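> from the sequence below, what's the structure:
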Amino acid sequence: MGSSSTMVVALVTAFAEYFSLALGEYEIAQLAYDIERKDLDLAGGRQDQYAAAFGGFNFMEFYAGDHVVVNPLRVKEWIWAELESSLVLYFTGVSRESAKIIDEQSRNIRENRADSLDAMHRLKLEASRMKEALLRGDLVRFAEVMRAGWIAKKQSAHSISNALIDDLETLAMDNGARATKVSGAGGGGFMMFVCDPADRVLLSRALATRGGSVFDFHFNPHGAVAWRVP
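Okay, the predicted model is just below:
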């Protein structure tokens, strides 16, 4: 869910408002990244900070030298609503240290492990395919891309999945899910499922039997916002 990065972005936004700093979304996201990854030395990427700062649907491009380009996507309202109705957000009840999983992914890349490198390249390709499916409102294709991305993600590091996650995935697929993935680094935390809206209740009830929690959620078109109380 990117909760830790979202919290840092919120704090930076609050301080920017308090001290009347003219910071845009790019500056806020970069500051949050610097705090987490450089000052606190926590392993991870930078997509969560930019997602929290900008909000909405974006196609983000990351280059060398801290160069980032955020491309807002003009997703039609009916697609937005249909996607919300097709997703189930489930908390597994298991917390994990994302930095350890990310360290494993980074180590695999440094050691030039062919399977991990291939998985990362496939994940990059799936991002472009996901963008196209979303803009077209093709949620069947959206689920196919998400499923392929999850397979690739699991191959990038062994600790991303485990027996609990595999069991939940099997249960979900038997109760209407078309695709699944673990949010964030993996290993636990939140899982996201895509289904036909007509199967959403069935899927939610099945997941609730495993001790976790199904969460209601909505997409937010806005990024972090701060205001002053008179």
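> from here on, just use CA atoms for contacts and neighbour counts.
Noted.
> mind listing what's buried in the longest helix seen in the chain?
The single longest helix within the chain, with elements called by DSSP state H, is helix 114-136. Neighbour-count burial for helix 114-136, counted by 16 or more other Cα atoms under 10 Å, picks out 116-117, 119-120, 122-123, 126-127, 129-131, 133-135.
> to check against the first, give me the structure of this:
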Amino acid sequence: MILCRVPFRIPLGGGSTDLASYYEKYGGFIFGLTINLYMDVLIKKTRSDDLIHVHYKNFEAVTTVSQVQHELAREALKMRGIKSNVAISFKADTPAGTGLGSSGACSVALLKGLAAYNGQSISNLQVAAESFQMTQNLGLPDGVQDPYVCSLGGVVVFDIARDGSIELRRAGIKSATIKDFFEKTLFYYTGVSRPSKKILTAQNKDKVLQLKHRTKEIGQEIWTSFKKGNLDDFGELMDEHWQIKRSMSNKMTSSIFDEIYDEAKSQGALGGKIMGAGGGGYLMIYSPSQKVKNKVRRALERFNMREMSFDLDPNGARVKHIMI
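Prediction:
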């Protein structure tokens, strides 16, 4: 039995410049990190039949790969040449569509896990590239960010060339700065999930080119603030980034999220954003001190959101062989 575990990610800079519609003309930039929430994919041989079993919110038992309804599982099985006698189960620590890169984590877990099922070892860099290609094969508007950050793990920084090639950068960030980031940042699960496909597709249609140029610059400036250990600069830059992000699509926010954000700012928070493509999911709010953070927390209690506590996951995608 094979267990593949892949961490979810938090985007910190450059989001939306990882879409092909942008980087193929101008190049992209991504800065993100992985956290201790996971996508687990369990893979084993079927015992009672030769069918393909896929167990998620639905249960499938089909005779051919083309009959599999779960599109990521179907494409991963095709790419790995597995045609029968396999059972795949999914367990995620957070629902899909919440802004933490769930589809990227899922595709990485499938491809790395199925490679191990075939007796093959595959690097996290290679599986990230294959995962992105898989989403493109399916016609999804997903960016490069999710599979690479989720697969590589830890603090991840890279440039995207116009031909789509990835140049990894040394993060150069002290562990004390990462600890400070988690201590001063509030994370909330809003209880709202949304399909990022509609939001990402809308971005391609909107006239947002100059905004994306500035988004890339802000991402690089945020990385610099982390390297210098000056997270208050990060908070202010994140506020500017969120204002840009809101203007990219009318689906990016809502009146209730605007009210939450304005309340947090009025209590002293420096910046925040809805993670991922926007529109729902997880909310991140940075405060300059623990005192301000606690003040913001009390002010937001009336919105009945679930506060979450995260830590850095330094490992990325990994496989475990389970003997039963």
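> give me the TM-score for this pair.
For this chain pair, the superposition-based TM-score is 0.90 by TM-score structural alignment, normalised by the length of the first structure; 223 aligned residues with a Cα RMSD of 1.6 Å.
> for the buried residues of helix 114-136 of the first structure, which one is nearest D216 of the first structure?
Taking Cα to Cα as the measure, D216 of the first structure lies nearest L134 of the buried residues of helix 114-136 of the first structure, at 21.0 Å.
> which non-adjacent residue is nearest that closest one?
The shortest distance from L134 of the first structure to any non-neighbouring residue, by Cα to Cα, 6 or more residues apart in numbering, is to F142 (6.6 Å).
> mind telling me what P197 of the first structure corresponds to in the second structure?
Under the alignment (TM-score structural alignment), P197 of the first structure pairs with Q290 of the second structure.
> ok, E307 of the second structure touching T185?
No. If you go by Cα atoms under 8 Å, E307 of the second structure and T185 don't touch, sitting 10.8 Å apart.
> these two: who's more crowded?
T185 (22 against 15; other Cα atoms under 10 Å).
> what residue of the first structure matches up with the more buried one?
Under TM-score structural alignment, T185 of the second structure pairs with L87 in the first structure.
> residue contacts, that match?
192-195, 197, 200 (Cα atoms under 8 Å, 6 or more residues apart in numbering).
> repeat for Y189 of the second structure
Per Cα under 8 Å, 6+ apart, neighbours of Y189 of the second structure: 281-283, 305-308.
> which of those count as buried?
If we count by 16+ other Cα under 10 Å, the contacts of Y189 of the second structure have these buried: 281-283.
> how much space separates V88 of the first structure from E36 of the first structure?
V88 of the first structure sits 29 Å away from E36 of the first structure, taking Cα to Cα, to the nearest Å as the criterion.
> mind listing the helices in the first structure by residue range?
Taking DSSP H as the criterion, the first structure carries its helices at 3-18, 25-33, 47-54, 77-86, 98-110, 114-136, 139-156, 163-173, 200-208.
> thinking again about what came up before, could you count how many residues lie near the counterpart of the residue nearest to L134 of the first structure in the second structure?
When the second structure is aligned by TM-score structural alignment, F142 of the first structure is paired with F234. Applying other Cα under 10 Å, we find 26 residues neighbouring F234 of the second structure.
> also L202 of the first structure?
With other Cα under 10 Å as criterion, L202 of the first structure counts 14.
> which ones are touching it?
175-176.
> try it again at 10 Å.
172, 175-177 (Cα atoms under 10 Å, 6 or more residues apart in numbering).
> please apply the same query to K251 of the second structure.
Contacts of K251 of the second structure by Cα under 10 Å, 6+ apart are 194, 196, 198-200, 202-203, 277-280.
> counterpart of S107 of the second structure over in the first structure?
S107 of the second structure maps onto V8 in the first structure, by TM-score structural alignment.
> what about that match, how many neighbours?
V8 of the first structure: 20 neighbours (other Cα under 10 Å).
> can I assume it is in contact with A29?
Yes. Using Cα atoms under 10 Å, V8 of the first structure is in contact with A29, at 9.0 Å.
> who touches both of these two?
In contact with both V8 of the first structure and A29: 35, 49, 52, using Cα under 10 Å, 6+ apart.
> and those as a markdown table, adding distance to E25 of the first structure?
Below are the shared contacts of V8 and A29 of the first structure laid out as a markdown table (distance: Cα to Cα, whole Å):
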| residue | distance to E25 of the first structure |
| --- | --- |
| I35 | 15 |
| Q49 | 10 |
| A52 | 9 |
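> just these now: which is nearest L73 of the first structure?
Distances from L73 of the first structure to these, taken by Cα to Cα, are shortest for A52, at 15.2 Å.
> alright, that wraps it up for me.
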